[in-house]
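What follows is a protein structure lacking sequence information:
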């Protein structure tokens, strides 16, 4: 059972992000990390191997040269190999283009189960897993908190989805795409042994030519959506301090009422 995990290299969420003149992220301005939500996908893939139903885990990412650090982080947690799709022409790609590139790479790698996080911590669109599944023409189980591969012939994947007081039981034939939430299980920390071992694991880099993709269908030229405007979040204003001289509760109720919160 070959498991392929999609991961993303994103700007550190705690840093002050900046943007270039063409309204794309200025990656050199802030450090990058493996998307936190993707760590849950890595964890769940590794658990399948530990359960004896997964035999090989490969990580796939699309991004700048620095994105290799995200692959090494995933490999230090566990897994066998990684593929990095890296090409200058990919800059400015939207979700539709990204899904096209990742689907093409996934087909070339080959897999039985494709696992990913429910969203990335920089974009948060939550649409990429569905788009990749659609392009591959395979079923998708989304926003799951738990999944298991069939123990008999490994031809199915069963999952549990929780939300709004409802628990759903899902099942699909493999190959399939599974996106997991941050409630699926705490990701493991890389051990020193894992960090050292990751340095020797194979990481293959592919360009658009390796995927037989025309540069005209990727990047900003191939994207159908684009960012038109970016506005910096207003600075936080000082709160209002209300001295309590016995009527603090009344003042608080009056403030909430004036803001139509009660």
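Great, that's in hand. No experiment lies behind these values; they were computed from the predicted model shown.

drop to CA atoms for contacts and neighbour counts, all remaining ones
Will do.

how many neighbours does the closest residue in space to residue 173 that isn't next to it in sequence have?
Once flanking residues are discounted, residue 173 sits nearest to residue 156: 4.3 Å by C-alpha to C-alpha, 6 or more residues apart in numbering. For residue 156, the neighbour count with other C-alpha atoms under 10 Å is 17.

Hmm, residue 150 and residue 156 touching each other?
Yes. The criterion here is C-alpha atoms under 8 Å, and residue 156 meets it with residue 150 at 5.2 Å.

Give me the distance between the residue nearest to residue 173 and residue 113.
10 Å (C-alpha to C-alpha, to the nearest Å).

Find residues that contact each of these two.
residue 174 (C-alpha atoms under 8 Å, 6 or more residues apart in numbering).

how about the residue nearest to the spatial centre of the chain, what does it touch?
With distances taken as C-alpha atoms, centre = their mean, the residue of the chain nearest its centroid is residue 120 (3.9 Å). Applying C-alpha under 8 Å, 6+ apart to residue 120 gives the contacts 8, 10, 35, 36, 37, 38, 126.

ok, second structure coming up, stack it against the first:
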């Protein structure tokens, strides 16, 4: 039987762009370019490596987002994933991690799965809790923050590295796994992969397909909201120390005055 792997990916604003909030205090995604979250590329890479080791495996990439989120799916497909699912609905605007986990869980159950792989966090929200919430909704084990992951004989095993020690973890499939940016460099899509991605299937779903009511997601159903935001203050001119024999002393006094030393 084929190993069914679902990789959850996210279309995020480019971190190098000038990001801001819209009038409703959600992230303004119109004025900045988006891309596949870098941390999710590691999840795609690990799925590809697991599939390479399996006798038979199929990788589905799944995202929740606006029309442009297809770009993230195409990137993952060009890396080597087999097919994609795109959940898009106007009522999803403003959805927080709790609502997103509901949508992902319903889509994953609809698709069928043995293993769900995510990145360690998104590069926009950076909460890092979605894998655990998703596992709870699916009712399966979670093995999170892995820097190494393998699947064999119906079991997923991995290594979680901490500051002072490493742990070996395992769980029976089906399960949810998240991987860190230390799990292995993500491959670059080849020209052949980019061309092949254009022909791979992308299934479009909305809330009605998943049996989710509008008030369960979006700003109306959000458990977490931004209540205020202010622009970062402009950077002020720094202090210039001219070294005329007393530079070291002046630098030490400055650092001491700022309580850095």
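Perfect, I can see it now. Not measured: the values here are computed from a predicted model.

Could I get the TM-score for this pair?
The TM-score (TM-score structural alignment, normalised by the length of the second structure) is 0.97; 259 aligned residues with a C-alpha RMSD of 1.0 Å.

Next, work out how far apart the residue nearest to the centre of the first structure and residue 78 of the first structure are.
Applying C-alpha to C-alpha to residue 120 of the first structure and residue 78 of the first structure gives a distance of 21 Å.

The stretch 51-200 of the second structure: helices as residue ranges?
70-79, 97-111, 130-138, 191-197 (DSSP state H, counting those that start in this stretch).

Residue 19 of the first structure and residue 30 touch, don't they?
No. Residue 19 of the first structure is beyond contact range of residue 30, at 10.5 Å (criterion: C-alpha under 8 Å).

which one of these two has more residues nearby?
Set residue 19 of the first structure next to residue 30 and count neighbours by other C-alpha under 10 Å: residue 30 wins out with 17 against 12.

in what helix or strand does the corresponding residue of the second structure for that one lie?
Here residue 30 of the first structure is matched to residue 32 in the second structure, going by TM-score structural alignment. Assigned by DSSP states H and E, residue 32 of the second structure belongs to neither a helix nor a strand.

quick one: residue 32 of the second structure and residue 18 touch, right?
Yes. With contact defined as C-alpha under 8 Å, residue 32 of the second structure counts as touching residue 18 (6.7 Å).

give me the number of residues near residue 14 of the first structure?
For residue 14 of the first structure, the neighbour count with other C-alpha under 10 Å is 8.

Check the one 10 residues further on too.
Close neighbours of residue 24 of the first structure, defined as other C-alpha under 10 Å, add up to 15.

Look up the closest residue to it, ignoring the ones flanking it.
Closest to residue 24 of the first structure by C-alpha to C-alpha, 6+ apart is residue 92, at 6.4 Å.

I figured that neighbour hits residue 19, correct?
No. Applying C-alpha under 8 Å, one finds residue 92 of the first structure not in contact with residue 19, separated by 11.8 Å.

Tell me which residues touch the closest residue in space to residue 168 of the second structure that isn't next to it in sequence, please.
Among residues not flanking residue 168 of the second structure along the chain, residue 159 sits closest, at 4.7 Å (C-alpha to C-alpha, 6+ apart). By C-alpha under 8 Å, 6+ apart, the contact list for residue 159 of the second structure reads 146, 147, 148, 149, 166, 167, 168, 169.

Quick one: map the residue nearest to residue 24 of the first structure onto the second structure.
Counting by TM-score structural alignment, residue 92 of the first structure corresponds to residue 94 in the second structure.

Which positions in stretch 23-38 of the first structure come out as buried?
25, 27, 30, 32, 33, 34, 35, 36, 37, 38 (16 or more other C-alpha atoms under 10 Å).

Which ones among those residues map onto helices?
36, 37, 38 (DSSP state H).

Name the nearest of those residues relative to residue 175 of the first structure.
residue 38 (19.9 Å; C-alpha to C-alpha).

That closest one contacts residue 122, correct?
No. Using C-alpha under 8 Å, residue 38 of the first structure is not in contact with residue 122, being 11.7 Å away.

my read: residue 13 of the second structure touches residue 34, true?
Yes. Assessed by C-alpha under 8 Å, residue 13 of the second structure is found in contact with residue 34 at 4.3 Å.

thinking again about what came up before, which one of the contacts of residue 120 of the first structure is nearest to residue 201 of the first structure?
Using C-alpha to C-alpha, the contacts of residue 120 of the first structure come closest to residue 201 of the first structure at residue 8, 18.5 Å.

residues in contact with the closest one?
Residue 8 of the first structure neighbours (C-alpha under 8 Å, 6+ apart): 34, 35, 38, 61, 62, 63, 67, 70, 120.

rerun that using 10 Å as the cut-off
Residue 8 of the first structure makes contact with 32-39, 59-63, 67-68, 70-71, 116-117, 119-122, according to C-alpha atoms under 10 Å, 6 or more residues apart in numbering.

same deal with residue 252 of the first structure?
Contacts of residue 252 of the first structure (C-alpha under 10 Å, 6+ apart): 242, 244, 258.

Okay, and which of those residues map to strands?
Using DSSP state E, no member of those sits in strands.

ok, so of these, who is nearest residue 175 of the first structure?
residue 258 (55.3 Å).

So what's the residue count around the aligned partner of residue 103 of the second structure in the first structure?
Applying TM-score structural alignment, one finds that residue 103 of the second structure aligns to residue 101 in the first structure. Residue 101 of the first structure has 22 neighbours, counted by other C-alpha under 10 Å.

ok, residue 101 of the first structure to residue 72 of the first structure distance?
21 Å.

Tell me who's in contact with the closest residue in space to residue 195 of the second structure that isn't next to it in sequence.
Nearest non-adjacent residue to residue 195 of the second structure, counting by C-alpha to C-alpha, 6+ apart: residue 78, 7.5 Å away. Counting by C-alpha under 10 Å, 6+ apart, residue 78 of the second structure makes contact with 72, 188-198, 200.

Quick one: buried ones out of these?
Buried among the contacts of residue 78 of the second structure (16+ other C-alpha under 10 Å): 72, 189, 193, 194, 196, 197.

Quick check: the nearest residue to the fourth one once chain neighbours are set aside vs residue 213 of the second structure, distance?
Going back to what we said before, that points to residue 194 of the second structure. Among residues not flanking residue 194 of the second structure along the chain, residue 78 sits closest, at 4.6 Å (C-alpha to C-alpha, 6+ apart). Separation of residue 78 of the second structure from residue 213 of the second structure (C-alpha to C-alpha): 33 Å.
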